[in-house]
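Fold the stuff below for me.
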Amino acid sequence: MTQDSRRSARYADVVSRLRRDPFVVQTVRSTAAATLSYVVALWLSSEPAPLTAPLTALLVVQVTLYSTLTTSLRRVNSVVVGVLIAIAFSAIVGLSWWSLALIILASLLVGRLVKVEEFVPEVAISAMLVLGVTQVAHTAWDRVLETLIGAVVGLLFNLVLAPPVWVDTAGESIEDLARRMRRLLLDVADEFAGAPPVERAAAHLHEARRLDNDVADVDGALRTAEDSLRLNPRVKEGLLHRIVLRTGLDTLEICAVVLRVLTRTLTDLAKARAGDELLPRPTALVLQETAHHTADAFVSFAVLVTVSGSEEAEAAEARLAGELRAARARRGAAADLLLALALREPDRWQLYGALLAEIDRILDELDPEHRGRRLMEELDRQARERRRPLTPRRDRSAPAKG
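The predicted structure is shown next:
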C-alpha cells in the first residue's frame, strides 16, 4: 500500500468515526437548523434581531427525531404559557419589584402544572421578557412567532434529514462493556493459583465497582439508540430492537453486580489466607478454566444481542452455548474439589461456596434460554402497556436491581 493510499484510508477512517459520533452529528445539525431558523425569522418577524428562533432551534434539535418532537412541544408550550401570564399581569398590575416576584412565582408554579419538564424556567423567562417591554402584546406575539419558527424549522429539519439510528453505537458500547468485564474476570481468575496480597485483591474490587460507571455510560448510549428508533421512518420493528438491546444490557448489569460480589469474595479469601495460596493448585486450575470460559461468554453474549443478521446471531448463539457448556463442565469438577476443601477447612466453607454460587449466577444469567424468557416477558409487558387505557399513573419507586 502506498503512502497516499494509507493517508486516504486514515482520512476515511477518521471521517467514518466522526459521522458515528453523536456529539459531532448533534453539533453540525444544531448549527445548521439554528442558522436556517434565524433566516426564516428575519423574513416573518418584525423584530430586527429575532434571536428567539435560533435559540429555540438549538434547544429542540436533538440527536433523535423522537426527542426533537417532544422537546419542541414542551418548548412552545412553555413560551406560550409565559406569554399569557405576562399579558394577564401587564393588564392588571404592570411592572414593579413585587409584581416581578409574583410573576416569577406564578410562572414557575404554572410551568410545573403544565408539565413542560426541563423548560419550567423558560415559562418565567418568557413572562419577564414580555412584561419588561412597553408594547406588551406586540412583543409577546413576536416572541411566540419566533418560538414557533424555531420549533417548526427544527422539527422539519429532522423530518427532511432524518437523524442517524444510533443502534450500532449502542451495540459497540455494550460490546465494550462486555470486554471490560471479560478482562476483569480473567484478572480475578489469575489470582486463584497464587497468593495475592490483600491490596491487590482489593484493587480488583475497586475495578469492579467502577463497572457501575461503565454501565451508566452504556445506558445513556442505549437511551439515545432507543429514542432514535422511535418515530423513525427508516426503522422497522423498532420495538423489538429496543427490547433486545435493553434486556441484553440488563443481563450484563446483573452480571457486573455478581462480578463485584466475586471480587469481594476474593478479597475476603485473601484476608483469610494471610499470604498463603488462596486454593490448592488442582482446584485453582479448574476454577481458572471455568472463569476463562465464563469470561469468553460475556463477549459472545454481547455479540448475540447486538448483531442484526440472522446468520451472525446463530453463529454467536452457537459460540455462547459452547462456552457455557464448557464452563458448566469445569464448574462440576470445581464443585467436587471445593466440597472436599470445605470439608477439610469448615471455617471457610462460606467463601468456597460463595465462589461457586457467584459463577453459577453468571452462567444462569448468560444462558440463551434465560435470555429468551426475559425477552418474551418484556415483549408481553410492552404489549399490555400498549393495550392499557390511558389512566393517571401513580408514582412508585422502582425496585433496586440485584
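
CA only for contacts and neighbour counts going forward, please
Noted.

Where do the strands of the chain begin and end?
For the chain, strands defined by DSSP state E do not occur.

residues near residue 251, how many?
Residues near residue 251, counting by other Cα atoms under 10 Å, number 18.

ok, now the one 4 residues further on?
The number of residues packed around residue 255, counting by other Cα under 10 Å, is 24.

residues in contact with the residue nearest to it when sequence neighbours are not counted?
Distances taken as Cα to Cα, 6 or more residues apart in numbering put residue 362 closest to residue 255, at 5.6 Å, once the chain neighbours are dropped. If you count contacts by Cα atoms under 8 Å, 6 or more residues apart in numbering, residue 362 has them with 255, 258, 294.

What degree of burial does residue 237 show, as a neighbour count?
9.

no no, residue 188
Neighbour number of residue 188 under other Cα under 10 Å is 19.

returning to that earlier point: closest to residue 199 out of the contacts of residue 362?
Among those, residue 258 lies closest to residue 199 (Cα to Cα), at 20.5 Å.

would CSV of the contacts of residue 362 with distance to residue 321 be doable?
What follows is those, written out as CSV (distance: Cα to Cα, whole Å):
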residue, distance to residue 321
255, 17
258, 20
294, 11
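
What about those residues, which are in helices?
Of these, the ones assigned to helices by DSSP state H are 255, 258, 294.

Identify the residues contacting the residue nearest to residue 50 when sequence neighbours are not counted.
Closest residue in space to residue 50, ignoring its immediate chain neighbours: residue 41 at 6.2 Å, by Cα to Cα, 6+ apart. By Cα under 8 Å, 6+ apart, the contact set of residue 41 is 50, 53, 146, 149.

What is the neighbour count of the second one?
This points to residue 53. Using other Cα under 10 Å, residue 53 has 32 other residues around it.

close enough to count as contact, it and residue 152?
No - if you go by Cα atoms under 8 Å, residue 53 and residue 152 don't touch, sitting 9.6 Å apart.

this one next, for a side-by-side:
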Amino acid sequence: MPDVQKWTERLRRLLERSGEPVVVQTLRSATAATIAYVIALRLSPEPAPLTAPLTALLVVQVTFYATLTNGVRRVGSVVAGVLVAIAFSLLVGLTWWSLALLIVAALTVGHLVRVDEYVAEVAISAMLVLGVTTVGFTAWARIVETLIGAIVGMACNLLLPPPVWLDEAGQSIEDLARRLRQFMLRMGEEAADRVPWQLAAERLHEARRLDHDIVQVDAALRQAEDSLRLNPRVKEGLLHRVVLRTGLDTLEICTVVLRVLARTFTDLAKARGSEQLFPARAGVIVEQLLSEIADAVVSFAVLVTTHLSENAESAEARLAAELHTAAGTRDRLAELLREQVREDGENWQLLGAVLTEVDRIIDELDTEHRTSRLLEELDRVSRGQRAKLPWLQRLRERLGVQDELWRERTKFDEDSS
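All right, here's what the predicted structure looks like:
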C-alpha cells in the first residue's frame, strides 16, 4: 500500500509538471525529430537520413517566431552549402587546399545570404557533400532531408503549440525586484552605524554586480517576447510585451540609481571616517525610508507581472500607498538633513545627493509615470510597425484588427485613469 501511494504521488507530480514550458518544449522537439526521421526513411535515398531529425530538432525552437525564422535560414544555409560543394566538385575535386578554399567560400556565401547563426552550417553541408563520390546523389538527399526536417518542425507548431514564456519572464522580474529589496535593506541597516569605507565599497561592488541580473532578466524577457510573436494562442501580445519591457526598464533605472546611491554612501563613509554615516536620528529615518522603497520595488514588480489579471487593481493601490508613505518619510529625512547642514555644512553635497537619488527612485516607481511611459511606448511601437510593414497595416485595416487594437488602447487608458 505505501508503494502504491508513493507511485501515485510521483505520477501526480509528473502530471503537474507536464504543463511546464521546459517539459512541453522537450516533448515537441522529440516528436518533431521522430516524425521527420520516419518520413525521411520513405522519401530520402539515404539508408540513415539523420539530417532530417537533426534539422527538425534545430528548427523546433522555443517560440513559433524563432521556429519560422530558423527554419527558413537553416534551409537556405543547407542549399547554399550544397551549391558551393557542387561547384567545387566540378572544378577541383577534394584536396587539402580545395577543402580550405571550400570552407572560406562557404563561410563567405553564408554571410552574403544572411543566414545569421547558420553560417557554419553552409560550410558543414558543403564538406559533407564534397566528401563523397556521388555528389549529385548526396546533394539531392541532403536537400530533401533538410526540407523534410524544416517542414515537420514548423508543422509541429500547429499541432503542438509552443509554450508561452510570460510566467517565467514575470518570475524573473519579481526575483530581480526581491534582490533589489534585500540589497536596500542591507544598506538601510548600515546607515546608522559606523560603517568602514571598505564595507561601503563592498556594497558598491555588489550594486555593480546587479547588472548581471539585469542581463539575465533581459534574456528571459526576450524569450517571452518571441513566444508572443505570431502565436495564435496569445491575445493582446503587444500590450503584454510593452508592459513587461517598460517594467524591466524601470527596474534597470532603479538599479543604476541604487548603484549611484551606494557610491554616495561610500564617499560619505570615507569623509566621516570613524563617525557614523548619518546622525543617529537621520540614520534611523534612512533605514526606514530604504525599507519602504524596497517594499515599493517589489510591489511594482508584482503590478507589472499581474497587469492584466484581476489582482492588478489591488497591486496598484498597494504600490501607490507605499510610495505615498515613502514620500512622507523622505520629507522627514530632508528636514533632519537640512538641520544637520545648518549646524555643520561639511559634506552637504553628499547629503543632498542622497535625497536626489531617493527622489529619482520614487519618481520612477510612480504609477502616473508608468502609465505615461506605457502609452509612449505603445505609440512608438505602433508607429514603427506602420513604417516598417505598411502592407501589414493595410491588411490589418481590412480585417478590422487595427480597430481592435485601438479598442484595447482605449480600454487601457480608461483602466489607467
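
follow-up on the earlier one: compare the contacts of residue 41 of structure 1 and tell me which is most surrounded.
With neighbours taken as other Cα under 10 Å, the top of those is residue 53, carrying 32 neighbours.

Residue 307 of structure 2 versus whatever residue is furthest in space from the centre of structure 2, what's the distance?
Distance to the chain centre peaks in structure 2 at residue 343, reaching 49.5 Å (criterion: Cα atoms, centre = their mean). With distances taken as Cα to Cα, to the nearest Å, residue 343 of structure 2 is found 48 Å from residue 307 of structure 2.

I'd say residue 262 of structure 1 and residue 358 touch.
Yes - Residue 262 of structure 1 is within contact range of residue 358, at 6.2 Å (criterion: Cα under 8 Å).

which one of these two has more residues nearby?
residue 262 (24 against 19).

which residue in structure 2 lines up with the more buried one?
Using TM-score structural alignment, the partner of residue 262 of structure 1 in structure 2 is residue 261.

Excluding chain neighbours, what is closest to residue 319 of structure 1?
residue 300 (6.5 Å).

Tell me who's in contact with the one you found.
By Cα under 8 Å, 6+ apart, residue 300 of structure 1 lies in contact with 316-317, 319-320.

ok, those vs residue 349 of structure 1, which is closest?
residue 320 (30.9 Å).

Can you give me every residue that contacts the residue positioned nearest the centre of structure 2?
For structure 2, residue 221 is the residue whose C-alpha lies nearest the centre (Cα atoms, centre = their mean; 2.1 Å). Residue 221 of structure 2 is in contact with 166, 169, 244-245, counting by Cα under 8 Å, 6+ apart.

want to throw those into CSV with distance to residue 193 of structure 2 and neighbour count?
Converted to CSV, the contacts of residue 221 of structure 2 look like this (distance: Cα to Cα, whole Å; neighbours: other Cα atoms under 10 Å):
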residue, distance to residue 193 of structure 2, neighbour count
166, 42, 20
169, 38, 22
244, 38, 24
245, 38, 19
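
related to what we said a few turns ago, the residue nearest to residue 255 of structure 1 and residue 212 of structure 1: what is the separation?
Residue 362 of structure 1 is 17 Å from residue 212 of structure 1, by Cα to Cα.

How about residue 141 of structure 1?
Plainly put, residue 141 of structure 1 is 48 Å away from residue 212 of structure 1 if you go by Cα to Cα.

Likewise for residue 201 of structure 1?
Taking Cα to Cα, one finds residue 201 of structure 1 at 18 Å from residue 212 of structure 1.

Between those two, which is the more surrounded one?
Between residue 201 of structure 1 and residue 212, residue 201 has the larger neighbour count (other Cα under 10 Å), namely 23 against 15.

What does the more buried one correspond to in structure 2?
Taking TM-score structural alignment, residue 201 of structure 1 has residue 200 as its aligned residue in structure 2.

Return the residues in contact with its match.
Taking Cα under 8 Å, 6+ apart, we find residue 200 of structure 2 in contact with 262, 265-266, 269.

go with 6 Å
residue 266 (Cα atoms under 6 Å, 6 or more residues apart in numbering).

Do a quick rundown of the helices in the stretch 101-250 of structure 1.
120-131, 136-160, 167-192, 198-229, 238-273 (DSSP state H, counting those that start in this stretch).

Need the winner for burial among these.
Burial of the helices of the stretch 101-250 of structure 1 is given as mean neighbour count (mean count of other Cα atoms under 10 Å); helix 120-131 ranks first at a mean of 24.

mean per-residue distance, that helix to structure 2?
Following superposition, helix 120-131 of structure 1 is found to deviate from structure 2 by 1.0 Å on average (mean Cα distance after the TM-score superposition for structure 1).

that older thread, quick one: the residue nearest to residue 50 of structure 1 from residue 140 of structure 1, how far?
Where residue 140 of structure 1 is concerned, residue 41 of structure 1 sits at a distance of 15 Å (Cα to Cα).

and if you look at residue 222 of structure 1?
40 Å.

now do residue 314 of structure 1
60 Å.

Kindly tell me how buried the residue nearest to residue 120 of structure 1 when sequence neighbours are not counted is, as a neighbour count.
Leaving aside its sequence neighbours, residue 120 of structure 1 sits nearest to residue 111 (Cα to Cα, 6+ apart; 4.8 Å). Residues near residue 111 of structure 1, counting by other Cα under 10 Å, number 24.

isn't residue 111 of structure 1 right up against residue 119?
No - the criterion here is Cα atoms under 6 Å, and residue 111 of structure 1 misses it with residue 119 at 7.7 Å.

related to what we said a few turns ago, residue 61 of structure 1: which of the helices of the stretch 101-250 of structure 1 is closest?
helix 136-160 (5.3 Å).

Just give me the mean distance for that closest one relative to structure 2.
Mean deviation for helix 136-160 of structure 1: 0.9 Å (mean Cα distance after the TM-score superposition for structure 1).
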